[in-house]
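this is the structure alone, sequence omitted:
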């Protein structure tokens, strides 16, 4: 079964809009795991507009499944993750002012930089994943960085799913196959939802993990967090 990592950034965004500690991101992380989440994802940004540096340290002791921290590998980010030692760090190419992740790495252009960063993380005993698009050359260069995994940036799939899901999934199947052939494991994330997740998971049977935040937290407003996590996990059951 593909693992579900729940991104709780939007919970922190809601909290920060009023100050204080409601909703409490630590409590949500504990509950999400109790309700069946296989991991918790956070993306701390320099301006702390959602997850704060303090949150990362507060969350670490309560994560009993898997802790995935996303971010651009600035010196400050690297110091944070090497101190916290999550199970996985997902490297994203976002500049500090980015609203959300909107592209994957050009791994050919940034090969040397990524090799150095991944070397540091591996020395700290942290599994690595690179946020990446479906360009096959970028997939091959991702393997040259010595990363453990790639996380496919799925916004183009989500945007085109309703128009033609077969055409939308094609480049992702090709990219995932290329990644596995190159010795990489495959994660996925960005704009995956109850509408499009099952088909994506079916077409990429060796998918290891999806990280979902915005759609899942939005659905939880209607269904409640426990039912929502159950509904998402149902989409990730592998057909026999």
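Structure received. Everything numeric in this text was worked out from a predicted model, so none of it was measured.

please make it C-alpha for all contacts and neighbour counts, starting now.
Fine.

can you give me the strands for the protein?
3-7, 39-42, 67-71, 88-91, 127-132, 149-153, 185-189, 209-212 (DSSP state E).

next one for the comparison:
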């Protein structure tokens, strides 16, 4: 069984939306690299990106440059998310080849198609498990921790452990959508049970998608939670609050959740 984290979940900032703003003009403004420096300096513990074949936001060049940047910060985690079966296109070399070049600390495999606006479901490992297994092994041989984007379904999570994943990232979209309604508590319980099931199987637990300053503290009380990645809400909040203050606000919510779960033990 995986040990419970003894500290608050780590905050990894997804920089996709910074890249999206940059790509709306020519040049390098706003700079993805400059924002990576800033969020790390402000207290973020990781950088997440999700390059897609159409390079609608993060480009392959960003992924390579961020790999160099993060190497300057011992202890800061670099996480690259994406569809492991995304093929090469124009200047995009294919997802697995790009990850192999960049050697991030963690690679989160996500079942998103080219036409999806954003990730909106976890893997069906009855369908995809057999072809994912050698990909997981390949990445692990490069020293990369592998996480699978999953719905809070214990049966599917058991399959993630069986094919060799190191962690899962629980898809929190439905939890966020239900927050503030009676269904929100039901969703939170589903995620709590799924995280416990994952830990029993030796899997680490990450989470992400539409987590924000309203719903994060409650989610952060899940005992096994090791890391969250937040991008869209973080970017919106940074416009209102300023970047440094927003990193601090998200760290405070994670710490509050951690303190509440410690008090409940």
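Now that the structure is in, tell me what you want to look at. Given the structure is predicted, the values throughout are model-derived calculations rather than measurements.

one step back: looking at the strands of the first structure, which is closest to residue 55 of the first structure?
With Cα to Cα, the closest approach to residue 55 of the first structure among those belongs to strand 39-42: 9.2 Å.

what's the angle between the helix ranked longest in the first structure and strand 127-132?
Determined from DSSP state H, the single longest helix within the first structure is helix 165-181. Here helix 165-181 of the first structure points in a direction 140 degrees away from that of strand 127-132 (axes from the mean of the first three to the mean of the last three Cα atoms, to 10 degrees).

just the buried residues of helix 165-181 of the first structure, please?
Judged by neighbour count using 16 or more other Cα atoms under 10 Å, the buried positions of helix 165-181 of the first structure are 165, 168, 169, 171, 172, 173, 175, 176, 177, 178, 179, 180.

give me the aligned partner of the fifth one over in the second structure.
Correspondence of residue 172 of the first structure to the second structure, assessed by TM-score structural alignment: residue 191.

roughly how far apart are its match and residue 138 of the second structure?
The spacing between residue 191 of the second structure and residue 138 of the second structure, counted by Cα to Cα, to the nearest Å, is 29 Å.

same check on residue 224 of the second structure?
Per Cα to Cα, residue 224 of the second structure is found 27 Å from residue 138 of the second structure.

which residues in the stretch 51-200 of the second structure form helices?
Ranges of helices in the stretch 51-200 of the second structure, per DSSP state H, counting those that start in this stretch, are 60-70, 95-102, 125-141, 154-162, 173-178, 182-200.

closest one to residue 246 of the second structure among the ones you listed?
Closest to residue 246 of the second structure of those is helix 173-178 (Cα to Cα; 18.8 Å).

where in the first structure does that closest one fall?
Aligned using TM-score structural alignment, helix 173-178 of the second structure spans residues 155-160 in the first structure.

try stretch 53-60 of the second structure
Stretch 53-60 of the second structure corresponds to residues 46-53 in the first structure, going by TM-score structural alignment.

what does stretch 145-154 of the second structure give?
Across the first structure, the stretch matching stretch 145-154 of the second structure (TM-score structural alignment) is residues 127-136.

and the matching stretch, end to end?
22 Å.

kindly report the same for stretch 108-123 of the second structure.
First-to-last residue span, stretch 108-123 of the second structure, Cα to Cα: 12 Å.

report the aligned residue range of the first structure for that stretch.
Using TM-score structural alignment, stretch 108-123 of the second structure corresponds to residues 90-105 of the first structure.

just checking, residue 150 of the first structure touches residue 186?
Yes - judged on Cα atoms under 8 Å, residue 150 of the first structure makes contact with residue 186 at a distance of 5.3 Å.

show me the residue sitting in the middle of the second structure in space.
residue 229 (4.1 Å; Cα atoms, centre = their mean).

just give me how far the longest helix anywhere in the second structure sits from the chain centre.
Longest helix in the second structure by number of residues, with DSSP H as the criterion: helix 243-264. Taking Cα atoms, centre = their mean, to the nearest Å, one finds helix 243-264 of the second structure lying 17 Å from the centre of the chain it belongs to.

which residues does that helix contact?
7-11, 38-39, 42-44, 212-213, 216-223, 234, 237-238 (Cα atoms under 8 Å, 6 or more residues apart in numbering).

alright, calling it a day.
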